[in-house]
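Trainee: with the input below, show me the fold.
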Amino acid sequence: MSEQNSTAPADKHPKQNATAPNNNSLPLSQTDSRDKWSKKMDFLLSVIGFAVDLGNVWRFPYICYQNGGGAFLIPYTIMALFGGVPLFFMELALGQFHRTGAITIWKRICPIFKGIGFAICIIGLYVSFYYNTIIAWALYYFYSSFSTTLPWTSCNNPWNTENCTNYFGKSNISWNNFSRSPAEEFYTRHVLGIHEADGLDHVGGLRWQLLICLFLIFIIVYFSLWKGVKTSGKVVWVTATLPYVVLFILLIRGATLPGAWRGILFYVRPNWEKLTDTGVWVDAAAQIFFSLGPGFGVLLALASYNPFNNNCYRDAIITSVVNCLTSFLSGFVIFTVLGYMAEMRDVEVEDVAKDKGPSLLFITYPEAIANMVGSTFFAIIFFLMMITLGLDSTFGGLEAVITAIMDEYPHILGKRRELFVLGLVTVCFTGSLSTLTHGGAYVVKLLEEFGAGCSIIAVVFLEAIAVSWFYGIQRFCNDVKSMLGFFPGIYWRVCWVAISPAFLAFIIVSSFMDQPPLMLFDYRYPEWTISVGYLIGASSFIWIPVYMVYKLVWTPGSLKQRLAVCIRPENVARDQQSDSLCMTAAP
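Mentor: Predicted coordinates for the structure are as follows:
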């Protein structure tokens, strides 16, 4: 039997597999009963919706202007071509060929690396603990926007302090180090209530307003995922397309504001000297990786519901280009408004945008909207866009966990998807409670940095090594040929074997070498919280070596035979082990 046929999915030849003697060894998820996308567009919108998230709106514009403006597009494009897009294509091809989730797939690739699947699921849970809270913040802003005068416009509210200074467009107002804008006090004091927390030492009680918002978010998530891709594939027609309508509306409005040209010029003006800074290349690599999202198991899960001969190569190119162009477009949307704010404040653009985190979306941009004509309308559509951007990514992240676990335990969970999804959503909601406290923003920052930071990069690095070097680039390319009818070119093979793993190793090493102090607002995280963060990161990654040891211990035979079995796809390794044992037993 050839290597290509030995790893082909079961549903390629359903009639033959129905009577094959080893049919019981194949996962139930790989039969014709597996769900499939109702339409090709459902899949494309789901992938685009996952890749295009809140980070495209705040992180890319900020990193771009901080790292050389238009010049940053050079390292960004290079990193996309030789790192992000090849890994993106690899995951889509793996998911579509093997038609199973992030855990079970390793039986058919390299069993000793099965711990990668468990690590991905744990990382997915950590992301759900904080990411949905950010969507809940946006929902609270959305609700607060339904008023004639936006509540973050003035300093005449119960939550404001004597430091509140509404200086927007006023030349006779003095600003000092203690001054706070109405938008900042609305976010920090009214929405977060962070003034009532004493850092992570004492996070305070729950914010019931945010609790209700998060509960509503998880209700939407549950009823979008409970029936599988047939329901989520319909929801993304709204959640994945609405942000583009809103982005174009906000772009047109922003371009007509006074001073918008200052923001655009600052955004795209090339600073060629920045290209000699290693940090710029690190930022470009990290941005394209987290933007496209390989390693989270989402692409494996979404592609596993495709027909076997679907053109995943074309899908990878289309969705990658759409994602990168969306990031670039978002930069214009953000910086036209920042230019307007700089004009009204009579300051430089770099003095307006000082934070690449959520503050840009919850303080800076809302402040600009509050001082526009038609502020209520633009606030409503802006925060509606944020909600839909976040929901798409949540759908993808949780579907990766659902698919991985259900494919691993089909006999237990195969007929109980609704109950399993309900249990998973309940776990995610419970895990998010600490982010709903007065100091919840500190917890969000900690989980964002350590829960899905370096650990996910290390996971996808091992994934690339396992596929290219252990499963074998020749076998993988044969799999692609059996689906698409053509053998991947030298560019793809070189990227998978050498360039993409080097790209990931570059990010990992650089992130360990450059570790600035972790801060949020004026709070500097104490050392013990950093230690907790490392434990959070290790709690997911540790499953990879743990499973390796477990697999080697419980596999029968000599150490050489065990290694041979553990690094080969199970159906191939089983045949090799049988032959080896027969030769050993022969007289």
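Trainee: all contacts plus neighbour counts: C-alpha atoms, from now on.
Mentor: OK.
Trainee: now do the buried residues in the helix or strand hosting F378.
Mentor: In this structure, F378 is located in helix 375-408 according to DSSP states H and E. For helix 375-408, the buried set under the neighbour-count rule, 16 or more other Cα atoms under 10 Å, comprises 375-376, 378-408.
Trainee: by contact count, what packs against the next helix or strand after that helix?
Mentor: Downstream of helix 375-408, the first helix or strand assigned by DSSP H and E is helix 410-413. If contacts are counted by 3 or more Cα pairs under 8 Å, 6 or more residues apart in numbering; DSSP states H and E, helix 410-413 sits against no helix or strand.
Trainee: please provide the structure for the following sequence as well, for comparison with the first:
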Amino acid sequence: MIISWTDTFTSLLSGAIVFSIIGHLGVVTGETDYTKVVHPGAGLTFITYPEALAKFEHVPNLFAVLFFFMLFVLGIGSNTGIITSVVTAIRDQFPGLKNWKIVLVISALGFSTGFLFITPASSRVIEYVDYYGVTFVTLTLAVAELACFCWIYGVQRICRDIDFMLGLKTSILWRVCWKYVTPIVIAIILLLTFATGNPPERIATGFHVLGWFIYAAAILPLPILAIRAILAQPSDLSLWNRIKRAARPLSSWGPENLALKKKYDDFIDDSQRDDGAKSSSIFFRREKSYSVNL
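Mentor: You can find the predicted model right below:
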């Protein structure tokens, strides 16, 4: 929670600073069309912004140092959030692995991959990776994750888990945002990105095809694993019932500690009785024998 809030705050603050500097540059140059002031892509950071700082009347070097230090802090914050999510996913799948070993391997791979972005063609590589490997993939996975988390696992169960872990009752505002506002907004952004996105112009057609293959490689595991889980259900069930059984949590779902697991199961059972065994998710009830561990 602290990492996500800090990363969001620093990103918003940095965005406000960048666009205020762009406005200052427009005033100094007398140019009202910002597209003629701003360089596209990474040029905004490494060309436009230094040009604006150089026009400062007082201590421009100090502001230049502060700006690039801000970039460093933003990079550290973003990397922390990204690496943490990857490490957590690996630890969940392979709990026997040491945390520092996972971090070391991921950091080494990331550092090695970074050499691609300091080559003579680095600006094109950055545009290519950002367009195909970041923008579309991130938005698509975000929509899928929100759909699974809020509509399949269920907002009501999320709130119950928060109540069990933290003893906090979730307000109606959070419930509405999780179930409706956030998924719909992200889905609209994804559709608009597909409709209005401008692919990099300085890249050969073959690389655009490769970019869509990269996108497909990142997205296809979702439907493939979903189909695998559905096919693992008893064949005598209808398709709809097989989907519901595949989507329900395992009976082992919950805290790893056995004592906490018992308390968690009792808490969920009591909550279901209090709510009349109703849930915001049609896939709420746990199955002991039909779900598969992916």
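Trainee: ok so, going back, in the second structure, what stretch matches the helix holding F378 of the first structure?
Mentor: Residues 60-93 of the second structure are the counterpart of helix 375-408 of the first structure, counting by TM-score structural alignment.
Trainee: superposed on the first structure, what's the mean shift for the matching stretch?
Mentor: Mean deviation of stretch 60-93 of the second structure relative to the first structure after superposition (mean Cα distance after the TM-score superposition for the first structure): 1.3 Å.
Trainee: distance between that stretch and the chain's centre?
Mentor: Mean-position distance between stretch 60-93 of the second structure and its chain equals 15 Å (Cα atoms, centre = their mean, to the nearest Å).
Trainee: ditto for stretch 518-527 of the first structure
Mentor: For stretch 518-527 of the first structure, the distance to the chain centre is 24 Å (Cα atoms, centre = their mean).
Trainee: tell me which residues in that stretch are buried?
Mentor: Under the neighbour-count criterion of 16+ other Cα under 10 Å, stretch 518-527 of the first structure has 520, 525 buried.
Trainee: measure it end to end?
Mentor: Chord length of stretch 518-527 of the first structure, first to last residue, is 10 Å (Cα to Cα, to the nearest Å).
Trainee: ranges for the helices of the stretch 1-150 of the second structure?
Mentor: Taking DSSP state H, counting those that start in this stretch as the test, the helices found in the stretch 1-150 of the second structure are 2-29, 43, 49-54, 60-93, 99-113, 122-128, 136-146.
Trainee: for L210 of the second structure, find the nearest of the ones you listed.
Mentor: In terms of Cα to Cα, the element of the helices of the stretch 1-150 of the second structure nearest to L210 of the second structure is helix 122-128, at 10.2 Å.
Trainee: may I see the buried residues of that closest one?
Mentor: 123-128.
Trainee: between those residues, which is closest to P234 of the second structure?
Mentor: For the buried residues of helix 122-128 of the second structure, the nearest to P234 of the second structure is Y128 (44.3 Å; Cα to Cα).
Trainee: from Y471 of the first structure, how far out is D479 of the first structure?
Mentor: Distance, D479 of the first structure to Y471 of the first structure, using Cα to Cα: 11 Å.
Trainee: got a list of what the counterpart of T32 of the second structure in the first structure touches?
Mentor: When the first structure is aligned by TM-score structural alignment, the residue opposite T32 of the second structure is E348. Counting by Cα atoms under 8 Å, 6 or more residues apart in numbering, E348 of the first structure makes contact with A342.
Trainee: distance of E348 of the first structure from R262 of the first structure?
Mentor: 9 Å.
Trainee: got the contact list for the counterpart of Y534 of the first structure in the second structure?
Mentor: When the second structure is aligned by TM-score structural alignment, Y534 of the first structure is paired with W212. Contact analysis of W212 of the second structure by Cα under 8 Å, 6+ apart lists Y132.
Trainee: what's the neighbour count on D575 of the first structure?
Mentor: Number of residues near D575 of the first structure (other Cα atoms under 10 Å) recorded here: 11.
Trainee: if we ignore the residues flanking it in sequence, what's nearest the residue mapped onto it from the second structure?
Mentor: Under the alignment (TM-score structural alignment), D575 of the first structure pairs with K288 in the second structure. With Cα to Cα, 6 or more residues apart in numbering as the criterion, K288 of the second structure has its nearest non-adjacent residue at 4.9 Å, and that residue is S251.
Trainee: now for the one you found: which residues touch it?
Mentor: By Cα under 8 Å, 6+ apart, S251 of the second structure lies in contact with 286-288.
Trainee: same question for C150 of the second structure.
Mentor: The contact partners of C150 of the second structure, by Cα under 8 Å, 6+ apart, come to 158, 178-179.
Trainee: okay, the residues you listed in CSV with secondary structure and neighbour count next?
Mentor: Formatted as CSV, the contacts of C150 of the second structure follow (DSSP: H, G, I helix; E, B strand; the rest coil; neighbours: other Cα atoms under 10 Å):
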residue, secondary structure, neighbour count
I158, helix, 17
W178, helix, 20
K179, helix, 19
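Trainee: adding distance to K36 of the second structure as columns, could you present these in CSV?
Mentor: Below are the contacts of C150 of the second structure laid out as CSV (distance: Cα to Cα, whole Å):
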residue, distance to K36 of the second structure
I158, 48
W178, 40
K179, 41
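Trainee: and which of those residues is nearest to V18 of the second structure?
Mentor: W178 (30.4 Å).
Trainee: from T239 of the first structure, how far out is the corresponding residue of the first structure for the closest one?
Mentor: Using TM-score structural alignment as the criterion, W178 of the second structure maps onto W496 of the first structure. Counting by Cα to Cα, the separation of W496 of the first structure from T239 of the first structure is 32 Å.
Trainee: this completes my enquiry, with thanks.
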